[in-house]
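Novice: Starting from these lines, generate the structure:
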Amino acid sequence: MKKIALIPARYAATRFPAKLTADLCGKPVIVRTYLSTLESEVFDEVVVVTDHREIESLIQEVGGIVFFSETEHQSGSDRIAEAAKELNGDVFVNVQGDEPFQDAHSLSELVKVFEDSQVQVASLMTTIQDDAQFNDPNAVKVVVDQQWDSLYFSRSPIPYFRNEKIQRNVFRHIGVYAYRKESLLTFTQLSKSYLEEAEMLEQLRLLEAGIKIRMVFTEHETIAIDTPSDLERAIEFFKSGKGA
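Specialist: Down below sits the predicted model:
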């Protein structure tokens, strides 16, 4: 089973323009992401998929592989699908370009579930830490069945605890996805769905189409750089030695 990590790296960003080229303790964010993914030793290939020559140049300077995206895309999934069409692989993992500290154990466990031939798509989740995060619409919640396949994703707090005495097992979705090649290409050919439009969560398109997503639990906390303050937090994390 050939495993390929695809890192979508779009230069433009609404909240933090050019964030992927911002300096993170001596290296640009996208280079940190590329190197931590490569150093996980989980993948047969790691490819950065970008629409910008500066990002292409930065990755090539460290000996990395770049697929230059010629098409305008609405999402990172659409961008990596363009690359996946041209690559020979079985399982493709969408690693977010703005998450510079990838975890080898989490990525390994994610691709391992594809040993089950029934699994077509997989993703990560972790425990929700507190009520503030549970109620935060920016923290996407997920509920699963007994096989750890997702039942639903929502920005709302789910499940609702009518029974206040029951132990709360609540999970936050981490947006790292793994796909079999045909499932990725099928996904990006589907029209946007009603629930996807309502919640603004593209993974709901898969559920509405009847495609299951196998969830993999991790205790690894990612740092996604969406704002300048997130970058400051990532710098402090790196300086602490945890991200080195």
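
Novice: CA atoms for contacts and neighbours, from now on please.
Specialist: Will do.

Novice: Which parts of the chain are helices?
Specialist: Ranges of helices within the chain are 29-39, 53-61, 76-84, 104-112, 131-135, 181-189, 194-199, 203-208, 228-239, based on DSSP state H.

Novice: what's the second one packed up against?
Specialist: With contacts taken as 3 or more C-alpha pairs under 8 Å, 6 or more residues apart in numbering; DSSP states H and E, helix 53-61 sits against helix 29-39, strand 45-50, strand 65-68.

Novice: And these: which comes nearest residue 169?
Specialist: Closest approach to residue 169 among those is made by helix 29-39 (29.7 Å; C-alpha to C-alpha).

Novice: tell me which residues of the closest one are tucked away?
Specialist: Neighbour counts over helix 29-39 (16 or more other C-alpha atoms under 10 Å) mark 29-38 as buried.

Novice: let's see this one next to it:
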Amino acid sequence: MKIVGIIPARYNSVRFPGKPLVDMAGKPMIQRVYEQAQKVALFQQVIVATDDERIEAAVKRFGGDARMTAKTHQSGTDRLAEVARQLDADILVNVQGDEPFIAPEMIEQAIRPLLDDPAVAIGTLKHHIKTPDELLNPNVVKVITTPTGRAIYFSRSPIPFIKGKEMRQDGFAAFTFYRHIGLYAYRRDFLLTFASLPQTPLEMAEGLEQLRALEHGYVIHVVETHHESLGVDTPEDMERALAVLRGSS
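Specialist: Predicted structure coming up:
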């Protein structure tokens, strides 16, 4: 079974333009993500999918594999699907291009459900929410699952709602809440189908494309991970990431 890691990377990020090429202690961020992905033992290949010649050139300078894609894609998943059409692979993993410290073990955890169960279309991760601020932050996507790990729903709101006095007094302590980590492993056939499906009502309401898969009846398996990762969405996040690098050197 061939498993390929694909890192979508675009230059024109709204909150942080050019972030894949921002220098992180002598290496562009995209290189640090690429090097972490290369540590995944299950990968036979790692590819950067981009629509920008500057990113393509940077990847080639450090010896990586870059593929140019259309500039019209609305999401990283669409960019992934374009590259997947050109590949003879069984499983494609969307490795976020703004996760320079992602643990290889996290990626392997997302892949494993697809190897263990042919009914699973997508493998992904969740992490225990530890603070009320994180729970109430709409930029932190929450997830609920069955006891066996099947996704029930994803939301920007706290889910589930805890009914009654206990929630009003100390709702955070009343339940174990989980945030979704946006790392996805897809079966190739599903990915190509998914990219052609129209947006669904819940997807549009929440702004979460994984709900499209649930609304069409596909199985998403969510694995709990104990690994932490520091994503870089803004210049302020980059400052924190650089502080981590300085502390580890």
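
Novice: re the thing from before, of all the buried residues of helix 29-39 of structure 1, which comes closest to residue 238 of structure 1?
Specialist: Using C-alpha to C-alpha, these come closest to residue 238 of structure 1 at residue 32, 10.5 Å.

Novice: give the contact list for the closest one.
Specialist: By C-alpha atoms under 8 Å, 6 or more residues apart in numbering, residue 32 of structure 1 lies in contact with 24, 100-101.

Novice: quick one: the most centrally placed residue in structure 1 from residue 3 of structure 1, how far?
Specialist: For structure 1, residue 176 is the residue whose C-alpha lies nearest the centre (C-alpha atoms, centre = their mean; 2.4 Å). In this view, residue 176 of structure 1 and residue 3 of structure 1 are 14 Å apart by C-alpha to C-alpha, to the nearest Å.

Novice: give me every residue that touches residue 183 of structure 1.
Specialist: Residues counted as contacts of residue 183 of structure 1 (C-alpha under 8 Å, 6+ apart) are 120-121.

Novice: what residue of structure 2 matches up with it?
Specialist: The alignment partner of residue 183 of structure 1 in structure 2, by TM-score structural alignment, is residue 190.

Novice: For residue 56 of structure 1, which non-adjacent residue is closest in space?
Specialist: residue 66 (6.1 Å; C-alpha to C-alpha, 6 or more residues apart in numbering).

Novice: from what I can see the one you found touches residue 54, true?
Specialist: No - taking contacts as C-alpha atoms under 8 Å, residue 66 of structure 1 lies outside contact range of residue 54: 11.5 Å.

Novice: For those two, indicate the residue with more neighbours.
Specialist: residue 66 (20 against 12; other C-alpha atoms under 10 Å).

Novice: Matching that one against structure 2, which residue comes up?
Specialist: Checking TM-score structural alignment: residue 66 of structure 1 goes with residue 66.

Novice: ok, that match to residue 57 of structure 2 distance?
Specialist: 8 Å.

Novice: now swap in residue 123 of structure 2 and tell me
Specialist: On the measure of C-alpha to C-alpha, residue 123 of structure 2 and residue 57 of structure 2 end up 31 Å apart.

Novice: Between those two, which is the more surrounded one?
Specialist: residue 123 (28 against 13).

Novice: and the counterpart of that one in structure 1, what does it touch?
Specialist: Applying TM-score structural alignment, one finds that residue 123 of structure 2 aligns to residue 122 in structure 1. By C-alpha under 8 Å, 6+ apart, the contact list for residue 122 of structure 1 reads 110, 113, 177-179, 213-216.
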